[in-house]
Every structure is written in C-alpha cells, then in structure tokens.
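Q: Here is a sequence together with a model predicted from it:
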Amino acid sequence: MKLAVQTETTKPALSATFAARWRVFWGYCLAVGIYAITVGFFVFPSNGGIQSSYYSLVALPTLMIMVTKPSLAVHGRWLLLFLGAPLFLAISSFWSDPNVATTYREPSFFIKMLAILAFLYFAIAYVMQTYKHFSGLWVIVLGWVAGASALVGLVDYLVQHHGAIPGQWPRFKGIAWGGDTNRVAAFYTVGFLACVYLAYFKQGLCQVISVLCALPPVLVVMLAQSKVPFLVIVATVLLVIATRVTTRDWRWLAAGAVVFVGLGLWLSLGTNTFARVYSFFIRWELWQAAIASLNDNWLWGTGLNYRVSLTVDGTVFGQPHNFLVDTLRFAGVIGLTLLVAQMVATLVVVIKSLPSMPIMWFYGGWFLSGVGTALVEAQQPLMRPSYVWFLYWLPTVFIWHAYQSNKLPSEGATSAQVGES
C-alpha cells in the first residue's frame, strides 16, 4: 500500500515536470520565431521566409504550449478589440460576390487568416510574459541587423548602378523581401527608429554601434525616394533636436543637424522625392474608385474578396493602396469603425506609457510609421503574414502586450487566466 501511495503522488510531479520542460522547449522555439518574423524582413529574400517562419516557429510552438494550459494573463476586452475588425472582415466574406473577384477565396480561407492572427496575439503575450527581458535584446538585434542589411543592400546598389551614378539615381530596391521599393524603405525606417531609440537611451558600445547602424537605413530611404519613410526620418530628427535643445547636448544637436542638412541637400541637389506628382494623383483616383465600388453597401461593405482589381488611368491595380479605404470597401462603415477604434486605443496606450516605459518611444514610432505607410501602400489587414503585419499588426501587438505586462500586477483582477498555474 505504501508503494502505491508513492506512485500516485509521483505521477502528478512527473507530469508537471514534463509539462514545464515541454513549455521551455517550445518557448525557446517561439522566441526564435518572433525574431524570424520581425528581423526576417531585413534578411529573407522573399516573403516566403516570413510565412514559413511563422507557421513553423510561431503558430506550431504556440499550439504546443497552449495544450499544456499555461498560466497566461489575457485581457478579454483587449482581445475582443484586437479581433473585432478582422473578425468582421472574415464574416463579411460570406456575402461577397465571387463574380467580381479577380481572385476568389472561400470564406473558410479568411476564417483561417483570423485564427492565424489570433495565434500571433497569444504568441507575443506568452513570450513577453515569460521572458521579461525579451524586448530589450530583441530591439538591439532588430536595429543592428537592419543596419547591416541596409549596408549590404547599398553595396549591391553601387555594384548594380555604378555606371549610371551620378547622372541619375535609380530607386533602391535592396536584396531583401522581394525588392519592393516603398515597402522595403518602410521596413528600414523601422530599423532606423530602433537604432535611434538605442542610441538615445543606451550608453557605451551599444550607443556607438547603434549610431553607426542608423546611417545605412537613412541612405536607403533617400535612394528609395519613398515619401512616408522620408518624412518619418525628418520628424524623428526634429524630435531628437527638440528634446536635446533644453539640455544643450551638442553631440546630439550636431548629429541631428548633419542628418537634417544632408536630407535637405538631397532634395535640392539630388533626386527630389516629392517631385513625382503622378503618385499623388493615381492614389487619389484609386481611393475614389474603391469607395465608388461600395454602391449602396456603406454600412457593411461589399464583402471581403481575396482580390478585386481596380482600373484607374488605364492601369490595373490589385488594391487601392490604403488599408482604411480597402477595409471600407469590403467591410463598410462597421469594419472601418472597428479598425479605427483599434488604432485609437493603441495610440492612447502609447501616450499613457511614454513616461514610464522608454521602449514605447520606439513602439509608438514603429506604429505611426507603419500606419503612415499603410495609408498609401497597404490593402485590408486580414491577410497572410506579410508586409501588413510588419506595418500594423506587429507593432500593435507589441504595444498592447508591453503595456499589459507592465500593468499586470495591478490589474490582475481584471485578467483572465488561460489554463492553470
């Protein structure tokens, strides 16, 4: 009988030990996956690497962890707000017209996209709650890899176009993520913001390396001649100068002045990024065409299709290059309201957190930069892991979970526990 009692008491202990080791293993895989789907935008030659990394190193580990019922604090109202817009977009696919679609997908496809997005929410929640110092190391890797990647891209640019320079400056495409000029410029802008954050708040060798890594992304954005990233860099430099004027930190003021003057000289003597007026015209026409396609379906939209092309000025476009307009045409005022509410909530969180969480300066800059680019480049946000994730979903999730993790001890009563301790 005594042996039987020992056996019965040993089984739960062994089970708990196995579950803990199981979570540790998959937790490390998940942390690597978060690096892959963020830093990977500066490394992978195409979006296929991002998607493969997500399914194998984020979605799968998250599922493996969740089956063990980990202790994970999830705020129900935040989860509902996060999934509100994509949920309505997915539901709207049930009343979409397949006859108008350039490429059609069944509603089940968009339900899968919703589930994939939900996995991202839980994945980052688990990593940030389990590994408290994850963000500190991750932002260093993000900024430094972005700088190194930009430098490699610049070398490739010189090799490819040295014969044309300086008579003309072809637009930079890079060697990462398929060479899409505007989106690649947006990615490197985030790398620049990470380096500025590190240089501003860190000291010693980390600060020096971050300053050096911030320069190649600036050159990339200049050569890409992409408007929103250019404006983000200008705004960042002005913000740094404004915050250092009162302290009279001449090193920062001098560095900011050099960058600012360099950008001005590029516009006046190099290639004027804002001289391509056709890009303004065509986007305005695209937005009007997308809104006109709503007809009388203003409230709930025409229903989400995988792709509904628009023809403007004799050119066929796969999407209207504005994720709010694209959401409006597919999900109507309801879908647009849900998405805007999510954006406003994110901004409120950033503003509330800035005094106590310095990293929110980077997250907030990433979010605003991404939204700015999405307003002139992106389609509706319910899609596979891709550029929209980097521009919008990833900064949104990082902001929310950083805020929730910081407030967790005082808001434990309002948190729902997923599983048991």
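A: Everything's here; your move.
Q: rest of the way, CA atoms for contacts and neighbours
A: Fine.
Q: What are the boundaries of the strands in this structure?
A: Per DSSP state E, the chain carries strands over the ranges 72-74, 310-312, 315-317, 416-418.
Q: With mean neighbour count added, can I get the ones you listed in JSON lines?
A: Putting the strands of the chain into JSON lines (neighbours: other Cα atoms under 10 Å) gives the following:
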{"stretch": "strand 72-74", "mean neighbour count": "21"}
{"stretch": "strand 310-312", "mean neighbour count": "16"}
{"stretch": "strand 315-317", "mean neighbour count": "11"}
{"stretch": "strand 416-418", "mean neighbour count": "14"}
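Q: what would the ones you listed look like in CSV with distance to G303?
A: Shown next, in CSV, are those (distance: least, Cα to Cα, whole Å):
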stretch, distance to G303
strand 72-74, 30
strand 310-312, 16
strand 315-317, 19
strand 416-418, 33
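Q: neighbours around M64, how many?
A: 15 (other Cα atoms under 10 Å).
Q: Contact partners for the closest residue to it other than its chain neighbours?
A: Nearest non-adjacent residue to M64, counting by Cα to Cα, 6 or more residues apart in numbering: W26, 6.9 Å away. Contacts for W26 (Cα atoms under 8 Å, 6 or more residues apart in numbering) come out as 61-62, 64-65.
Q: then this one, side by side with the first:
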Amino acid sequence: MPEHSAPSNGLNKVFNFICSWALPLGYSMLLCGMLVLPSQSTYTKFYYALICFPTLIAILIKPKVTVSFLKDPLLIIFITYLALTILSLIWSQPATDSDSLLKRPIYVLMLFFCCAFVFHTYPNRIKQSYTLACIIVLIYTIVSLAQFIIDYKPGLRMIGSGALSNPLLSSHIYGFFATFFIASFTAQRKLAYINIASFLVMFCAIIATGSRTPLLALFLVATWLTIATPNKRSIALISLIIVSAIAFLFLAPLPPLERGFSYRPEIWSLTIEKILQNPFFGYGYNTPLSVDPGIGVEFREPHNFELGVLYELGLVGFIIWLTMHLYALWRSWKFKTDPSFIVASSLLIFGIGAGLTEGGGIFSRPKEHWFLIWIPLALIFGLDSLTRAKAVLNTTMLNLDSKSYNTLTEDGRIIEADGLGPKVIQLKDKSFFKIFRRKSIISSSSIIPYAKRFAANSEQLNKLGIIAPEILAIYKLYNGSTAVQYNPLPGETLRKKLHESKSETEKALLTQQFGCFLAELHKKGIYFRSLHLGNVLLLPSGKFGLIDLADMKISGRPLSRSMRIRNLKHMQRYAEDKSWLFETHLDSLISGYSKISPIHIVKSLNLNIKNQCEHS
C-alpha cells in the first residue's frame, strides 16, 4: 500500500505529517524565501528547520524507503560526485573550516531525499508547493517592480526584496520562475493566459536587473521546449523570447553592449591556465581561486560552473558532473509526455545556460546558485524515483485485508457500481480505486489479474507517448478480487465532447483529430479491444488520453490491416459512435487517419467500412 494509506501508528503519523505538511511548506519557503526573508542567514536557518531536520526524521522512521532511493542511478551519480568532493579535501587547501565544508554536500543530499519522500507519499504536494511559491514570488516581484519604476534613475538596476543583494544573482531567481511559467504554458494548455502573464512579469524583472545571461538561458529553454514538445505554443514561445530579447536592447537600465563582456573571457582564460596545471583531479574542494584580468581586481570565482568543477575536481569530477546532467536530461526526454518532467528539465536547461557566465563553487549553503543546479536536479530525481517505484508497483500486488480496505475507501465517493457493489471509488485523496471481480472460476485473470494488466498497459502506453492514468498501486483484495489505484486523467470523454459540440463543423474537426489519434495507436501496435468514445478523453492540453485499459494488447510493430479492421468493428458496436464516426463524419475520420497511415491501408479501411455500412 502507499505510505499514506498504511495503518496508522505514532511513527507513521509523524512521517505522514512530515511528508504532507512540513516538507512541502519547507520546499515552498526554499523557492520563495529569498524574496520574503530579511537575510541570507535567516533563509539558511529556515532551510535547516523545514527541510533538513524533517527529512532526517523521515530517514530515521523509514530507513528501508531511504535505501530504495539509493538504487536510482541519478542519486548514485550524485553521491559519487559528493564522495569525490569530500575525498578531495585530502589534497585541497580550503579557505573554510573542513567541518563546515563537510556539511554542505549533506544539505544538498537532504534536498534530494526531501523531493523523493514527498513524491512517493503525496505527489501533488510538490505541485502545490510550486503554486504557493509562485503566487508569493509574483506578489513580491510586482511590488519590487513598482518600487523600481518609482525610484528609477538612469543606470539603476533592480535587486529585489528580502535577502536578494545583487542584480545578477536576483536575475537567477526571476529567470527560474520565468522558466517555470513558460514551460508550464508549453507543456499544458491549462492556465495558459495566467502562465504567459506571469512570465511577462518575471521577464520585466529580468530586464530591470540589467542582466544579460538569463536571456541566453531563456533562449536555450525555448529551444529545448520546441524540440521536446513541438506544438504551436512552443513555436510561439521561441518567437516571444526573440522579440523580448530585442526589446531588452532598448529597455534595459544599462545598454547591454556598453558593459562589454564584464571581463568574462579574460577570467576564463586565466582559470583554464590554472586548470591545465592540474587537469585530472583539480585543486580540491573549496581551494581558493584568485585571478586578475589586468584591472587590479582579483576575482574569486571563474564565473562558469563547468570551469569551477574542473578547477576543484579536474576532468574526473567534470565527467561525473556532466554524466549527472546528461542522465537527468535523458530521463526527462524519455518521459517528455509528462508535463512535470518537461518543467523540471526546462529548469535544468535554464540553470545550465545561466551557469555559463556565473558561479564557481558548486557546494554551498542554500542561496541563489541552488536555483541553477540543485533544485532542478533534485526535482528530476524525485520524479524519476517515483516513476521507477511505479514500475515496481505494476509488477507487485499488495494484499489488502478487510480492515485496510475499509480504511482506504472510508469516506470515498462511489463513481460506478453494479449489483455486487462498488466498481470505481474516488478516494479521499481524489485518486480512483477500480475493482475487478473474477467472472468465472476458470479465467485468464487467475494467471494475469486485470488490475495488473491495467497497470502494465498504462505504463507501456506512457512509454509510447500515449497519455494514460498514473498508477499508484495494485492490490489483491481479501475477497479474491483485484484492484488498481490511480490518479484519473483530467478532461472529458470524446463522446461527451461530441454531444456538447454546437456545430457539425466542430464535430467534424474532433472526428478528424480522433482519426489521427486512432492511426497513431495502430501505428504503435496498440490494439485496444475496449476502444469507444467513452474510453477516449479529450484533455485540457488538447491531446487525447485513454482510460479503462485492462483489455488491451500492445505489440512492438504496427497493427496489420486485418487487426485494424477488427478494431474498427469493435467501435461499431455502439450505435451513437457508429452514427458519428462511420456515417455522418466518416470522411473526417478517414482524413485524420490518413495523415500518418499508409495510403493502401487507408483505402482498404475506407472500403471495408462503407461495405459494412451498406450491409447493416
């Protein structure tokens, strides 16, 4: 059973409180605290109190769960980097006390565990943390912009409120949230206007700081989004970024080119010279750097995260660092149909871009640099570990006795029932609990239970880029039935959408889009026996998703012509569906289907459908 539905005892109540309230609140404060809290030291203390301490308690309560996190490759790579960093103290000449330096990587590790614990117990809490933080950050940013406009004098650069103390560092946080809003806008249609408006606020804040690097980083984000989610919104986005960058040339507090390159090339060149003197293992963790680009001022950072890694840990450390980022991006690409992965990977891309001209020391106490490195990586780790846990759950059935069943379904709302009792229940956490009863003593469900088929099909569909419900757990019930718990998809059935359509033109367009979706299913080898318009959802993003997935076969190659014909025959069992799809709007269905299907198959299907309609 998921952690939040386990039988409660004292420790479980503490653990549930930590994961449902303490850590999400701490995470929100991590995101917005730099603008809200009065100083850097206060911000750090809040991190210790609301994330480090609760996470440590959670680790002590659930050591087995913690050990399971250690199997995730991303965390393994991070711990390898952490271990090399600590080991490098042997040959380093740190500017800070070693005891203090040893704590800093642990602070980052706690953030990784924090994200994993919350995602595994209350996945929606992280989204709620971001929502709360975004609202707070927007309010403070609007106030700061208003004050900046009132007090503006030529050459003035906005810093912002709270613990923010430097325009460039402030731009990292504004850029982080600008990225969050544009990635959310691109990945899903929901709240599109709010996301765009919020992005524009953050972009104005970036302009007010006079910083240029965030523009490059945002352009990289827009490019990533265009590649990962090619749609009209992503294309519009990259156009918006280009136009905004041009506007920046005219609206920035200081003309961008007037400041030159701020001695970055000279600093990088001098840093590379030092790196080449000790290329393989570097100078060690926190070894001071001092370079003078010829202006009589010594710079203590290379102003480039990658050069910072090379300086401290050499090529060995850099390879681990690079592997960590590439692996995180690869996992995000693999699950790019999940908006959460798109948003998280976009934040990482922004961090990579912004880090090209900023930073040096990798491990530090919580500050602005965390928004470029550790917050995105920890977010991707949390998502990835949850994805892996679901894959394990899909093959492991959990026993649910009568008492546990009653506890789980208590105060639930019955969505669907038959003469034998509930079939689908909406639980208190808004997830769905679908029950499968054995129809006969001798049944294939005794070998592969329907709940397990449902979960396995959902996982395979998501891997193939077809949106399906998020599986939380599968169960074997005390009475011999099986059940699957999942998060329902948003949206409405295509049947309902067609009912509500006010014009035949709108119905024809929906039918054409469905025809294209149907062709995609067949091309990917998906034979959905229960396919009808009540099992196809039109999502807020405009894409289609599938529900009721137990009766499905997924092969590794496109369906044959005969299988496609048989699948269409299944859909003709429903009179209303048949009337819409195969009679009134057949041309639209075939038009959509032909967009990604071989012409000879399209002609054969069209002829077969017309012959069936004539004989029916």
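A: Noted; the coordinates are in hand. Values in this document were obtained by computation on a predicted structure and should not be read as measured data.
Q: Show me the contacts of W26 of structure 1 that map onto helices.
A: Mapping those onto helices (DSSP state H) picks out 61-62, 64-65.
Q: Please report the number of neighbouring residues for the alignment partner in structure 2 of A115 of structure 1.
A: Counting by TM-score structural alignment, A115 of structure 1 corresponds to I106 in structure 2. Neighbourhood size, I106 of structure 2 [other Cα under 10 Å]: 16.
Q: how about I106 of structure 2, what does it touch?
A: Counting by Cα under 8 Å, 6+ apart, there are no residues that I106 of structure 2 touches.
Q: Longest helix in structure 1, please.
A: Using DSSP H to assign secondary structure, the helix with the most residues in structure 1 is helix 2-39.
Q: In it, which residues are buried?
A: Across helix 2-39 of structure 1, burial judged by 16 or more other Cα atoms under 10 Å covers 19, 23, 26-27, 29-31, 33-39.
Q: Adding distance to T414 of structure 1 as columns, could you present those residues in a markdown table?
A: Below are the buried residues of helix 2-39 of structure 1 laid out as a markdown table (distance: Cα to Cα, whole Å):
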| residue | distance to T414 of structure 1 |
| --- | --- |
| A19 | 27 |
| R23 | 25 |
| W26 | 28 |
| G27 | 25 |
| C29 | 30 |
| L30 | 26 |
| A31 | 27 |
| G33 | 29 |
| I34 | 27 |
| Y35 | 30 |
| A36 | 32 |
| I37 | 31 |
| T38 | 30 |
| V39 | 33 |
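Q: Kindly indicate which of these lies nearest S279 of structure 1.
A: Nearest to S279 of structure 1 among those is T38, at 28.5 Å by Cα to Cα.
Q: which part of structure 1 lines up with the helix or strand where K553 of structure 2 lies?
A: Assigned by DSSP states H and E, K553 of structure 2 belongs to strand 552-554. The counterpart of strand 552-554 of structure 2 in structure 1, using TM-score structural alignment, is absent.
Q: Which neighbouring elements make contact with the next helix or strand after that strand?
A: Next in sequence after strand 552-554 of structure 2, counting helices and strands by DSSP H and E, comes helix 561-571. Contacts defined by 3 or more Cα pairs under 8 Å, 6 or more residues apart in numbering; DSSP states H and E place helix 561-571 of structure 2 against strand 526-528, helix 599-615.
Q: Could I get the ones you listed in CSV, plus columns for distance to W91 of structure 2?
A: Formatted as CSV, those follow (distance: least, Cα to Cα, whole Å):
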stretch, distance to W91 of structure 2
strand 526-528, 57
helix 599-615, 68
